[in-house]
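[1] let's see this in three dimensions:
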Amino acid sequence: MNKMENKLKIGIDLDDVVFEFVNPLLEGYKEKYGKDISFEEVFSYNFPTIFNISLKEVIDLIEDVFKKEKVENMSFCEFSKESILDLSKNHKIYFITSRIFREGTLESLEKFFFETNFELVFSSNPYAKTNGKTKGEICNELGIDFMIEDSKEHAEECVGKNIKVFLLDKPWNKNTESHENMIRVKNWREIMEKIR
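    As a prediction, the model looks like this:
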């Protein structure tokens, strides 16, 4: 087999997989509402429930916290950047995200992964009730070999469509049902060990 036949198509979520999302959001929430919520208390991505505010207020908060210039300079999750750069040497990378803030997303990926041949695809967002294809539908259409994800809902939907998922361990996915196509991992180093 030549190298191209061994090339995998890897789907990678962005928020709290590649870039820190919840921690900056919690800081913005504390700044705006004066209430402190710890990372461990975020048991779901259903932020209206977590913050006890309306969906519109959550969307406004996200837009405030993740303005374009901030999106282009978001902090990386531990080991994500170097792992993705390493994977991109032999595999095709698809960033598949349900972000509601799109402005600055492509620019940030081009800034940090300019040497990488990647595609960016936006999916529907079940929390913000945006329309579009689900991550599972996108993965099937693109022929994704596996998805790297942190969302319970997206992971369960992907494995339900026979997509293998590496699920990064987070407080909001603790009650995810186990599945033969789902591998729970603590961090990117574990993902890299299992791929090699």
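[2] CA atoms for contacts and neighbours, from now on please.
    Noted.
[3] now do the strands in this protein.
    Secondary structure of the chain (DSSP state E): strands located at 9-12, 92-97, 118-122, 146-149, 164-168, 182-185.
[4] could the ones you listed go into a markdown table alongside mean neighbour count and distance to Glu137?
    Shown next, in a markdown table, are the strands of the chain (neighbours: other Cα atoms under 10 Å; distance: least, Cα to Cα, whole Å):
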| stretch | mean neighbour count | distance to Glu137 |
| --- | --- | --- |
| strand 9-12 | 24 | 12 |
| strand 92-97 | 21 | 11 |
| strand 118-122 | 16 | 12 |
| strand 146-149 | 25 | 12 |
| strand 164-168 | 23 | 13 |
| strand 182-185 | 19 | 17 |
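[5] to compare with the earlier structure, here is another sequence to fold:
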Amino acid sequence: GILLSTPLVAGTTATRVELVSAARAIALGKNQRLQISDHGRQALWYRHGSTINLTTGAANETRIVAAALDGDNAVLLDRSQRRLSWFRPDGTLARHIDLTDLLEPADFVLNGDHAVIADVHGHRLMRLDIRNETRTWLESDLPLNGPASLAKTRERITLLTLGDRRLHHFTLAGHSLGSEVSTLTMPGGLAAVNGQLLIMDRCQK
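    Okay, the predicted model is just below:
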């Protein structure tokens, strides 16, 4: 991968998870993590020495692909059910927001009272007010060709589109800062790690 120097706000970024049987871990910040396994059907929240099983629905309907912390709650994105779900520290469901206007949500980041959600097959990027559930569509300088992975730093939100290998940059309020072509052969995901933007390359492994 390539490391790009950017500021990091710990615990505020979501990491995309592939729908594979092997386990994947999402760092949530505050020494917490979410472990996803069985093609996104099982989610274990490791929190302060406890292991909490989080359930968003029947296993055959569940495909958890991303997660983040919202205060003390864990927020999970279920790609199959097209839903954001908030879970309390004891594992009970606090609330959920249906995302039926998206075709296939792939990743999200939280920024204050808003969530930004990538719709990989809908070729759109949504900004969702998590208080009143109003939705707006964000636009870049070029059409979004397969928006798949998001990362949030202190100053901006970056989106990776798989169809054209572009990085689209936005202000935290959702205004476009333009885009650039990734130098990687087959970029597959973004994450904000230790003050830098980490880009994974599938082709070069």
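[6] need the TM-score between these chains.
    Aligned and superposed, the two chains score 0.31 in TM-score terms (TM-score structural alignment, normalised by the length of the first structure); 106 aligned residues with a Cα RMSD of 5.5 Å.
[7] about what we covered before: adding distance to Leu26 of the first structure, write the strands of the first structure out as CSV.
    Below are the strands of the first structure laid out as CSV (distance: least, Cα to Cα, whole Å):
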stretch, distance to Leu26 of the first structure
strand 9-12, 23
strand 92-97, 20
strand 118-122, 24
strand 146-149, 20
strand 164-168, 19
strand 182-185, 24
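[8] and the gap between Ile157 of the second structure and Ser179 of the second structure?
    Distance, Ile157 of the second structure to Ser179 of the second structure, using Cα to Cα, to the nearest Å: 12 Å.
[9] then Tyr46 of the second structure?
    Distance from Tyr46 of the second structure to Ser179 of the second structure, counting by Cα to Cα: 36 Å.
[10] again, but for Ser37 of the second structure
    Distance of Ser37 of the second structure to Ser179 of the second structure, given as Cα to Cα: 33 Å.
[11] ok, the two, which is more surrounded?
    Ser37 (20 against 17; other Cα atoms under 10 Å).
[12] isn't that one up against Asn53?
    No. In this structure Ser37 of the second structure lies outside contact range of Asn53 using Cα atoms under 8 Å: 11.7 Å.
[13] what's the overlap in contacts for these two?
    Ala43 (Cα atoms under 8 Å, 6 or more residues apart in numbering).
[14] so what's Arg166 of the second structure closest to, chain neighbours aside?
    Excluding the flanking residues, the one nearest Arg166 of the second structure by Cα to Cα, 6 or more residues apart in numbering is Val181, at 4.3 Å.
[15] burial of the one you found, as a residue count?
    Close neighbours of Val181 of the second structure, defined as other Cα under 10 Å, add up to 12.
[16] distance of it relative to Arg156 of the second structure?
    Applying Cα to Cα, the value for Val181 of the second structure to Arg156 of the second structure is 17 Å.
[17] burial count for Trp137 of the second structure?
    Using other Cα under 10 Å, Trp137 of the second structure is surrounded by 12 other residues.
[18] name the nearest residue to it, ignoring sequence neighbours.
    That would be Met126: by Cα to Cα, 6+ apart, it lies 4.7 Å from Trp137 of the second structure.
[19] before we move on, the earlier item: need the overlap of contacts for Ile157 and Ser179 of the second structure.
    Here Ile157 of the second structure and Ser179 have His169 as joint contacts, going by Cα under 8 Å, 6+ apart.
[20] quick one on the thing from earlier: looking at it, the residue nearest to Arg166 of the second structure is touching Leu160, isn't it?
    No. At 9.6 Å, Val181 of the second structure does not count as touching Leu160 under the criterion of Cα under 8 Å.
[21] overlap of the contact sets of those two?
    Common neighbours of Val181 of the second structure and Leu160 (Cα under 8 Å, 6+ apart) are 166-167.
[22] and the helices in the first structure?
    Taking DSSP state H as the criterion, the first structure contains helices spanning 3-6, 22-33, 47-51, 55-65, 68-71, 80-87, 105-112, 135-142, 152-160, 188-195.
[23] distance of Leu93 of the second structure from Ile117 of the second structure?
    From Leu93 of the second structure to Ile117 of the second structure the distance is 20 Å (Cα to Cα).
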